[in-house]
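take this sequence and fold it.
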Amino acid sequence: MRIFIATLGTETNTFASFPTGIEDFYDCFWNEGDIASAMPSPWSGPGQTWLKRAEAEGWEVVQSLFAFANPAGPTTRPAYESMRDRILGDLKAAGPVDAVLMFLHGAMIADGYDDCEADLVMRMRAIVGSEVRIGLELDLHAHIDDVLVEAADIIVFYKTYPHIDHNERAHEVFDLMQRTLAGEIAPEMALFDCRSIGLFPTTMEGPMPGFCAEMEAAEGKGGVLSLSLNHGFPWADLPQAGVKMLAVVDGDAALAESVAADFGRRFYAIRNEATLPFTPFDEAIAEAKTVGSMPLVIADTADQIGSGAPGDTTYVLRAFIEAGIRNAAVVPLWDPLAVKICFQVGLGARLKLRIGGKYEPHSGPALDAEAEVLHLAADSWQGHIGDEKIRIGDVAVVRVEGIEVLLTSLRTNLYSLDLMSRHGIIYETKQVVSIKNLYKQKDLFAPISRKQLFVATPGTSNPDWKALPFERLQRPIWPLDDDPLGLDQV
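Take a look at the predicted model:
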């Protein structure tokens, strides 16, 4: 067998005013045709998994571009088209292949392209023809409709949010493709539109863990090959946005539609209990004034880069100062200029520093403050899963009014507690820790925090869906509309 593998992705927030350019892919993850050499990361994992599996089978592997950028606004047209055309050119140059395996995000939008994944895969299909199999792994915060389903043969989404199963899902895609190429199965796919938007963590107390277990229990039985709940990406103003249930079954299109509808309706029934609750900003600051035996964790949800925000607002930091909260930490705050200045003045220096509030209108005002440089680290990183690492660029930790602020030159979420421990922040001793995350930190902090609040802060990624200026989103859709499927009383 001969297969072609590549990666291309980013998650696009259409409410973010700053674009995603080619440099953002270079900064996050970029590998040209040698995925085995890449540092283990969430973006290298699927390609590395497929390469190892294929080589173990004695298959020939043609590698192309592997590129990912952190979430932000729409990708520039030149950036997208150059990467797309690089992959398509490599596919043409490869000659005949038996299969194509692609790791894509599923929520990538570019100037002139509402659905980059569908555009790319349809063009790939035109090159390889109808007999070559195309398998895709997608993030569960994706947009999908029948265009992509018809262009591909196998689609598998992450099952977990927080995302910890990217390599596991890569194995699943490979397994299904291997069985398809061997003639053991003939995948048929179908979607069910759940007419919902929101955030539905799979580890949160409530019905989602059980729903995920039901999906996994159904796989491998009665012709069902794979089930995926695509949660959708709620900060995208697109007609196809929203939650979709995908069923992949063996050789029976009617069964695929029936199973997708069954599980889609099951999710619809639990959607309200499954959605992530948010705490008002003022309430969170009031609770942050209290002292406990362990830190209070405040998730600054509207300014976390994982949903396309810049990660440079100072609303929480300013509120801490105004409330008299001192034994606190704010991490990570993206400010390359402030980091550069800290490196120039050196460790231990005291200076007047302008922090944050630089990148877009939603960034809000900068904070001007007296700062002491506590820690400097060049070209640093944080851990992820296993031996995976995330680049975070240069790091400066400063103390402002008794509050330790971790500044980075590259945009990042907190993926591991070592983001703080490696850079001198003893988080266990803090009264409160504010992190520019949405949910991925929950399990990390659970053993060492007295409480975690998911706070509706000001910012690009406002979690108040009814307040977002949607114009193109197809209506009716929950929670903007009460019961779009008319099933609540059934």
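
CA atoms for contacts and neighbours, from now on please.
Will do.

next one: residue 112 from residue 119, what distance?
Distance of residue 112 to residue 119, computed by Cα to Cα, to the nearest Å: 11 Å.

hmm, I was thinking of residue 448
45 Å.

to compare against the first, here's the next sequence to fold:
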Amino acid sequence: MSGRGPAPRAAVGGLVHESSTFMVDHLGTAGLAAFSCHHGPDLLAEFTGTATVTGGYLDACASAGARVHPAAHARAEPGPAVGADTYRELEERLLSRLREAGDCDVVLLDLHGAGVVVPDRSMDVAVLRAVRALLPRAVLAVTMDLHANVPAELLDLADVVTGFHEYPHTDAADRSRLAGELAFAAARGAVTPVLGQRRLPMLLPPSPTVAGSPAAELRDLVREIERRPGVLACTLFHGFPYADTEQAAASVVTVTDGDPALAQKCADEVADRLMTARERFRTVPLPPERAIRQALAGGPGTVVIGDGSDNPGCGGTGDSTYLLRALLDVPEPTCFATLWDPETVAAAVAAGVGATLPVRLGGRHSWASGPPVEAEATVRAITDGLIVQTAMRRGKRADFGTCARITVGTCDVIVASQRRQVLDPEILLLHGCVPERYRIAAVKSVSHFRAGFAAVTDRMLVADAPGPTARTIEHIPRPGPTRLLWPMSERPAPH
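I've put the predicted structure just below:
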């Protein structure tokens, strides 16, 4: 393609899942019902104008004047590894739509990078193998989450690989737009993408790119590298520490314009800096009770506390009660969102707004959840749980399922029938809970809430309790290969 030739043809799709192998024992495997699926015109309606990976791809297509074939996109909330039958069905849906597209110049795929098909197969590599076999001549671009686990084979299958720089992931659309632009440039012969990688014998605990953090310093380094002549993209992938597979590891991926030596040099530079700084990434746990005391000791105003050990965005059960139990002892108004408890939601709906009923909140998944909270609660509101996100994934809908706001003592608890991470205040506002009116607002999230609640307060903490998605990743029992990586092992095996 060159000059004023025909408009490039681009297929857009994705299969997105962040899979925790530790959660299979607690939640089973991720089935088809867990995935939100869109294809054809529905895909365009769902993602156009949103701050998502697919939204960024569609922006890149518009800028390139491309003829877009919206293929198929499926995404589930992070959770246990994906069942084999579910994966096969989702793969066939994507391939079927790509077959309809015919020969494409460019294929733009939204992948997480930490997808696992039970027991330990990389879902992302499987997708790329299938797409590459179907469309061998297309320029294949992939955008992945900052927490991707990136095996070397993935780079053999894709032509362009980018990932998020920010955590919270507020730059998803920017990074996919870059991937799309590079793919179109490669398709018309303007650049020749070459990939370089360095995998490290380590996994990082959840490490937000907040000011003064080592994660922010590494982010700034990869941004600086991207401004160097000949460098097209550079990403530090933290890895996903809740997948105990051979693929799991931190890595650096660099894309250069026809210069493999430069790609490797840049990847090595970032990797060496990370290895030197690794001890600064260790998590100092803050138990729920101490987090509450610290929040109350800081003067008036709202404090937002993330339930860091039970984040559905890491695959957590979403019904751990440790932080909720500590919150119930606070004599001032507090709120908690959301607790995944379909049984309590059903009981609240049956009782109706204004009713008082006995509840047994959460604690339904053994040690992953803690003991249930038994109390008397008053039903304050019932909603459909549908919101539009305003910070991360801005403009994209989210469905918490039927929800109930109940009051236990001085705490308003939003109970949901779908397991979802809280990214911003919208699910609270839907239930009449204005965050600024509470002394403490606790949310099921470990880092992403920081972007969504930044307009509410700058006082944010993360509480740590026991659980298979705890931030202290070195304390999680793991029988598989990641036990040999730092910080699980002080002498990590070579990678």
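
where does the TM-score land?
In this superposition the chains share a TM-score of 0.91, using TM-score structural alignment, normalised by the length of structure 1; 480 aligned residues with a Cα RMSD of 2.4 Å.

picking up where we left off before, look at residue 112 and residue 119 of structure 1 and report which has more neighbours.
Between residue 112 of structure 1 and residue 119, counted using other Cα atoms under 10 Å, residue 119 has the larger neighbour count: 15 against 12.

surely that one is within a helix?
Yes: secondary structure assignment places residue 119 of structure 1 in a helix (DSSP: H, G, I helix; E, B strand; the rest coil).

show me what it aligns to in structure 2.
Matched to structure 2 by TM-score structural alignment, residue 119 of structure 1 sits across from residue 126.

what about residue 284 of structure 2, how many neighbours?
Neighbours of residue 284 of structure 2 under the rule other Cα under 10 Å: 9.

show me the contacts for it.
residue 472 (Cα atoms under 8 Å, 6 or more residues apart in numbering).

separation between the match of residue 119 of structure 1 and residue 116 of structure 2?
Going from residue 126 of structure 2 to residue 116 of structure 2 by Cα to Cα gives 10 Å.

likewise residue 45 of structure 2?
To residue 116 of structure 2, residue 45 of structure 2 is 28 Å away according to Cα to Cα.

compare the two and say which one has the larger neighbour count.
Set side by side, residue 45 of structure 2 and residue 116 show more neighbours around residue 116, with 28 against 12, by other Cα under 10 Å.

contacts only, for that one.
Contact analysis of residue 116 of structure 2 by Cα under 8 Å, 6+ apart lists 17-21, 81-82, 122-124, 243.

what's the helix or strand for whatever residue of structure 1 lines up with residue 400 of structure 2?
Using TM-score structural alignment, the equivalent of residue 400 of structure 2 in structure 1 is residue 392. Secondary structure assignment for residue 392 of structure 1, by DSSP states H and E: strand 389-400.

from the chain's centroid, how far away is that strand?
Distance, stretch centre to chain centre, for strand 389-400 of structure 1: 21 Å (Cα atoms, centre = their mean, to the nearest Å).

same deal with stretch 439-455 of structure 1?
Distance of stretch 439-455 of structure 1 from the chain centroid (Cα atoms, centre = their mean) equals 18 Å.

list the buried ones in it?
439-442, 445, 448-455 (16 or more other Cα atoms under 10 Å).

start to end distance for it?
One end of stretch 439-455 of structure 1 sits 11 Å from the other (Cα to Cα).

contacts for it next, please.
With Cα under 8 Å, 6+ apart as the test, stretch 439-455 of structure 1 has contacts from 161-163, 201, 277-281, 284, 292-301, 414-417, 428, 438.

which among those count as buried?
Neighbour counting by 16+ other Cα under 10 Å classes 161-162, 201, 278, 281, 284, 294-301, 414-417, 438 among these as buried.

check the gap between residue 354 of structure 2 and residue 381 of structure 2 for me.
Per Cα to Cα, residue 354 of structure 2 is found 8 Å from residue 381 of structure 2.

so which bits of stretch 114-132 of structure 2 are buried?
Of all the residues in stretch 114-132 of structure 2, those buried under the rule 16+ other Cα under 10 Å are 114-118, 120-132.

take these and keep only those in strands.
116-117, 121-122 (DSSP state E).

taking those together, which two end up most distant?
117 and 122 (6.3 Å; Cα to Cα).

list the contacts of stretch 414-423 of structure 1.
Here stretch 414-423 of structure 1 makes contact (Cα under 8 Å, 6+ apart) with 331-332, 375-377, 381-384, 395, 397, 406, 426-427, 435-437, 440-441, 444.

can you turn the buried part of those residues into a PyMOL selection?
To isolate the buried ones among the contacts of stretch 414-423 of structure 1 in PyMOL, judged by 16+ other Cα under 10 Å, type:
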select buried, resi 331+332+375+376+377+381+382+383+384+395+397+406+427+435+436+437+440+441
